[in-house]
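Engineer: Predicted model follows, preceded by the sequence.
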Amino acid sequence: MVDKLKSYTWILPLLWMGIIFFFSHQPGDESAELSGGITQFLLMVLEGVNIPLDQAALHGIIRTMAHFTIFFILGYLWYISLRFRDVSPGYSATIAFVLCVAYAFFDEAHQYFVPGRACELKDVMVDSIGAGCAILIGRLLSALRQKAFIKI
């Protein structure tokens, strides 16, 4: 049963990559509408508690956090997928990070061809940092789990 599950560990990170592709393929106006709606909601909430914010600045923060978060999830999914297949923690971290950075470059290159979108190196950096943070957390959890297992 476990061996059969191991053959399916690639599905979640690949599906997540498909979701990233879907969002990246949205024309600029659709993408801006989605993040703009989130911005408007947060502005309404924050103004309700007397926290004034500039709409453009908040919109930029939301878009940056979206990049960080989606690649954080991708990094963790790749790391867990590789660990589940008994790849060592160090190799899992390295392979997962390389896959995520490569996909971040692909994602930005793809956006160059989507109307109203841009290819920005800053986004690749944010994506890479998000993936790296998730992989680092996964690596630390693996080390803690291994340490706890040895003590038992």
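Structural biologist: It's in. Residues are numbered from 1 along each chain as shown.
Engineer: From now on I want contacts and neighbour counts done on CA atoms only, so please keep to that.
Structural biologist: Noted.
Engineer: The residue nearest the centre of the chain: what's it in contact with?
Structural biologist: The residue lying closest to the centre of the chain (CA atoms, centre = their mean) is Phe71, at 1.4 Å. Going by CA atoms under 8 Å, 6 or more residues apart in numbering, Phe71 touches 100, 127-128, 130-131.
Engineer: How many neighbouring residues does the nearest residue to Trp10 once chain neighbours are set aside have?
Structural biologist: Excluding the flanking residues, the one nearest Trp10 by CA to CA, 6 or more residues apart in numbering is Ser81, at 6.3 Å. Around Ser81 sit 22 other residues, with neighbours defined as other CA atoms under 10 Å.
Engineer: Which helix or strand contains Ser81?
Structural biologist: Assessed by DSSP states H and E, Ser81 sits inside helix 55-84.
Engineer: before we go on, here's another structure to hold up against the first:
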Amino acid sequence: MRKKQLWSWGMVGIWMTIIFLFSAQQGSSSGSLSTSVLNMVSSTWAFIFPSLPFDEQYLHLFIRKGAHFSVYFILGGLVSNAFRTSGVSFKKQIGYAFIFSTLYAASDEFHQSFVPGRGPSIVDVGIDSVGAAVGIFFYHGTRKIILPLLKK
């Protein structure tokens, strides 16, 4: 295995481990992490816009689901890169990366069914899959459009 290929798949493995560790947090730990982010955003909002109220419950939901989208956005890009460095054709890179990321999202939700205070959610698998798809297309868009412009 070439060094670049090994590095790419190693980054995928590291990121999957990070996702696994977040999912292994008990419900109370996971909730307190998102609550601390909520408090930070809330206090910043109150400082910048003191007279504009906002719905903290909606923001809390947005933070939690945004975290799902974000971590799978990164995973989608990393998996695409790993398939590219492995010599997989362009169309297959997209399909394989999406399938890989979606299957990992489903297995992650299944894993959460064994964690106290957590549970599986098909909605989260959907959000994860959309995040992965956007990450895959962002990765390829960056490689095909932005990188050539930077080389000029």
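Structural biologist: Structure received. It should be emphasised that the depicted structure is a prediction, and the values quoted were computed from it without experimental measurement.
Engineer: and in the second structure, which of the contacts of Phe71 of the first structure remain?
Structural biologist: Using both residues aligned by TM-score structural alignment, their matches' CA atoms under 8 Å, the second structure keeps these contacts from those: 100, 127-128, 130-131.
Engineer: Those: which two are farthest apart?
Structural biologist: The most widely separated members of those, counting by CA to CA, are Cys100 and Gly130 (9.5 Å).
Engineer: list residues touching both of those two?
Structural biologist: 71, 75.
Engineer: Relative to Ala106 of the second structure, how far out is the nearest residue to Asn81 of the second structure once chain neighbours are set aside?
Structural biologist: Distance criterion CA to CA, 6+ apart; nearest residue to Asn81 of the second structure, sequence neighbours excluded, is Ser8 at 6.6 Å. Shown here: Ser8 of the second structure relative to Ala106 of the second structure, a distance of 22 Å by CA to CA, to the nearest Å.
Engineer: Report the angle between the helix or strand Gly138 of the first structure falls within and helix 55-84.
Structural biologist: Gly138 of the first structure belongs to helix 121-151 when assigned by DSSP H and E. Angle of helix 121-151 of the first structure versus helix 55-84, following axes from the mean of the first three to the mean of the last three CA atoms, to 10 degrees, is 40 degrees.
Engineer: And helix 121-151 of the first structure, what does it pack against?
Structural biologist: If contacts are counted by 3 or more CA pairs under 8 Å, 6 or more residues apart in numbering; DSSP states H and E, helix 121-151 of the first structure sits against helix 55-84, helix 89-112.
Engineer: buried residues in that helix?
Structural biologist: 123-136, 138-139, 142 (16 or more other CA atoms under 10 Å).
Engineer: How far away from the center of its chain is that helix?
Structural biologist: Relative to the chain's own centre, helix 121-151 of the first structure is displaced by 12 Å; criterion: CA atoms, centre = their mean, to the nearest Å.
Engineer: and it with helix 89-112, angle?
Structural biologist: 160 degrees.
Engineer: Tell me which residue of the first structure lines up with Gly76 of the second structure.
Structural biologist: Aligning on TM-score structural alignment places Gly76 of the second structure opposite Gly75 in the first structure.
Engineer: From what I see, its match and Gly132 are in contact.
Structural biologist: Yes - using CA atoms under 8 Å, Gly75 of the first structure is in contact with Gly132, at 6.8 Å.
Engineer: and Phe23 of the first structure, what does it touch?
Structural biologist: Ser31.
Engineer: Quick check: it vs Arg83 of the first structure, distance?
Structural biologist: Using CA to CA, Phe23 of the first structure is found at 28 Å from Arg83 of the first structure.
Engineer: go on, Cys133 of the first structure?
Structural biologist: Per CA to CA, Cys133 of the first structure is found 17 Å from Arg83 of the first structure.
Engineer: List the buried residues of stretch 29-41 of the second structure.
Structural biologist: 30, 34-35, 38, 41.
Engineer: Now, those that are in helices?
Structural biologist: 30, 34-35, 38, 41 (DSSP state H).
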